[in-house]
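Q: Quick one, what's the 3D model for this:
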Amino acid sequence: MGPAERLGHWISVAGDLLLGAVCPGCGRAGVGLCPGCRAALAAPAPRRARPSPTPPGFPPTVTGGPYDDLMRNLISAHKERQAWLLSSDLGRRLARAVAALLRDVGAGPVYLVPIPSSAAAVRSRGRDATAALAVAAARRLATQRSESVRMVRLLRPVRRLADQSDLTASQRQANLAGAYAVRRPARPRFPGTLVVVDDLVTTGSSLAEATRALTAAGLDVAGAAVLASTVRRHHPPASSAHPVRPDAARGV
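A: Model prediction:
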């Protein structure tokens, strides 16, 4: 078996193990994302996201697109079924959202700060899924900017959180209040721009709490970027409903 054949064999094995030899977006037979799902993943323009009601301290946030069926399948596969081959494709979408957020930010290093996963979640999944997305996005952005871009694990959970899947917005806010702290001393400050990143924004409580913890430690947060945002319950003001300028994320 030659080198090319061996590579193809191991790609097929990885597909069987990680993705069940089907596209994780639509379920069609194949290894990795099918062309249609890859095109759909890249199609939405980054947009400002603001949940309603908005929790106190919610940062300026850009989403890579809506939380539709495709994103539901991909986020679930990446997070719960260890489909790590998706990190690159999802990281590219996250990188576009970060680039759009930073369009008016001056030069300097960029630090992507993932929302922390619990130790139990990391053990059960075998990896910190959000940190993996941040690493992939940082690598993509580093090819587009002259300054360094990297992921930093600045946040840690300080207590056990309740499962948020069935909680209301107010219950999520109470569940997350004071839940995060900075891992390391805030000084010397990071000489650059901090961006909180996550896979999904629903009520905004996680992003607000992460921003609170970072600013309480003396760090400046430019905003947040996420892969997807859930559909709003109320229509946003006209000024916040417009897509971010396409040229802001061009080439990412």
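
Q: C-alpha from now on. contacts and neighbour counts both.
A: Will do.

Q: what separates stretch 129-140 from the chain centre, distance-wise?
A: 8 Å (C-alpha atoms, centre = their mean, to the nearest Å).

Q: no wait, stretch 216-234
A: The answer for stretch 216-234 is 10 Å, by C-alpha atoms, centre = their mean.

Q: One more, so I can put them side by side:
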Amino acid sequence: MSSFSPLMPDVVRAAFADALAFVLPVSCAGCGAADVALCPACAVLLARPSDLVRSVGDGLVVHSAFRYVDEPARMLRALKEDGRTALARPFGRALAMRAASAFPGEDLVFVPVPTSRASMRRRGYRVVELLTRRSGLPALAALRPARRTADQRTLGREERASNVRGSLVATPAASGRRVVVVDDVVTTGATLEEAMRALTAAGADVRGALTVAATPKRRFDA
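A: Alright, predicted model coming up:
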């Protein structure tokens, strides 16, 4: 029988829920408000993606839903590092809305940047693949890691480009397809450029890139 059986008196159910909240406290992933996984204000924020556009590398246009600051950054880190995978659903809806405004009426497939083996072992799930699934966009798993790379977080622009160069390979399924590359965050754009290179080499027509968030142009000139 479930712990919250309909036969259980309301007062007992409430007391049991309070006890669980004490043992496993919940707070909003965006603003930290107590006793709620996602507060109404942060839910509204995720339902209103921005129209952010930047160009990286040799003209790859990247469309992003949020700036990687404040609440969106905290929520995305909660999804990536704290196991709060329920956030993939509202982020996925935001990706779908951003795709609709960026690529209206185009017949495209969306190719997620693959998760490294180390990240998969650490988290137990593939962030970008999960976000792409939750978006409901037509997806194609056409990229594979070709070699191991170092953690990008502490690297500068040139180091990032060198780190990921030649690190991806596209499958034959990409040939002849019109594709959009999907990632969680664009910083310098090095990973997206590498994905574009691999897909183009396999015969795909890369129409652009789509990310949940874009970092501010401060430390990195993206």
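
Q: Post the TM-score for the overlay when you can.
A: The TM-score (TM-score structural alignment, normalised by the length of the second structure) is 0.83; 207 aligned residues with a C-alpha RMSD of 2.7 Å.

Q: what's the nearest residue to residue 25 of the second structure if we skip its chain neighbours?
A: residue 35 (7.0 Å; C-alpha to C-alpha, 6 or more residues apart in numbering).

Q: same deal with residue 83 of the second structure?
A: residue 123 (7.1 Å).

Q: Report the central residue of the second structure.
A: Geometric centre of the second structure, nearest residue: residue 184, 3.0 Å, by C-alpha atoms, centre = their mean.

Q: What does that residue correspond to in the first structure?
A: Counting by TM-score structural alignment, residue 184 of the second structure lines up with residue 199 in the first structure.

Q: Doesn't its match belong to a strand?
A: Yes - using DSSP: H, G, I helix; E, B strand; the rest coil, the assignment for residue 199 of the first structure is a strand.

Q: quick one, what contacts it?
A: 75, 130, 133, 226, 227, 228 (C-alpha atoms under 8 Å, 6 or more residues apart in numbering).

Q: Dump those residues to CSV, plus distance to residue 5 of the first structure and secondary structure.
A: Listed next are these as CSV, based on distance: C-alpha to C-alpha, whole Å; DSSP: H, G, I helix; E, B strand; the rest coil:
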residue, distance to residue 5 of the first structure, secondary structure
75, 31, helix
130, 33, helix
133, 30, helix
226, 38, strand
227, 35, strand
228, 37, strand
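
Q: out of these, who's nearest residue 162 of the first structure?
A: residue 130 (18.7 Å; C-alpha to C-alpha).

Q: That closest one contacts residue 225, doesn't it?
A: No - in this structure, residue 130 of the first structure is not within contact of residue 225 by C-alpha atoms under 8 Å, at 11.8 Å.

Q: anything in contact with each of these two?
A: Common contacts of residue 130 of the first structure and residue 225 (C-alpha under 8 Å, 6+ apart): 197, 198.

Q: which one of those two has more residues nearby?
A: More crowded of residue 130 of the first structure and residue 225, by other C-alpha atoms under 10 Å: residue 225, with 35 against 22.

Q: The residue nearest to residue 83 of the second structure pairs with which position in the first structure?
A: Counting by TM-score structural alignment, the partner of residue 123 of the second structure is residue 125.

Q: how much space is there between that match and residue 79 of the first structure?
A: As for residue 125 of the first structure, its distance to residue 79 of the first structure is 7 Å (criterion: C-alpha to C-alpha, to the nearest Å).

Q: who has more neighbours, those two?
A: Taking other C-alpha under 10 Å, residue 125 of the first structure and residue 79 do not tie; residue 79 has more neighbours (22 against 15).

Q: Quick check: chain neighbours aside, which residue is closest to that one?
A: residue 129 (5.5 Å).

Q: ok, now which ones touch the one you found?
A: By C-alpha under 8 Å, 6+ apart, residue 129 of the first structure lies in contact with 78, 79, 122.

Q: of all those residues, which comes closest to residue 40 of the first structure?
A: residue 78 (17.0 Å).

Q: So the closest one: helix, strand or coil?
A: Applying three-state DSSP: residue 78 of the first structure is helix.

Q: That one is in contact with residue 87, isn't it?
A: Yes - here residue 78 of the first structure reaches residue 87: they are 7.3 Å apart, a contact under C-alpha under 8 Å.

Q: residue ranges for the strands of the first structure, please.
A: 47-48, 61-63, 110-114, 149-151, 155-157, 180-182, 193-201, 221-229 (DSSP state E).

Q: Summarise which helices and strands the second one is packed against.
A: Contact partners of strand 61-63 of the first structure among helices and strands, from 3 or more C-alpha pairs under 8 Å, 6 or more residues apart in numbering; DSSP states H and E: strand 47-48, helix 87-101, strand 221-229.
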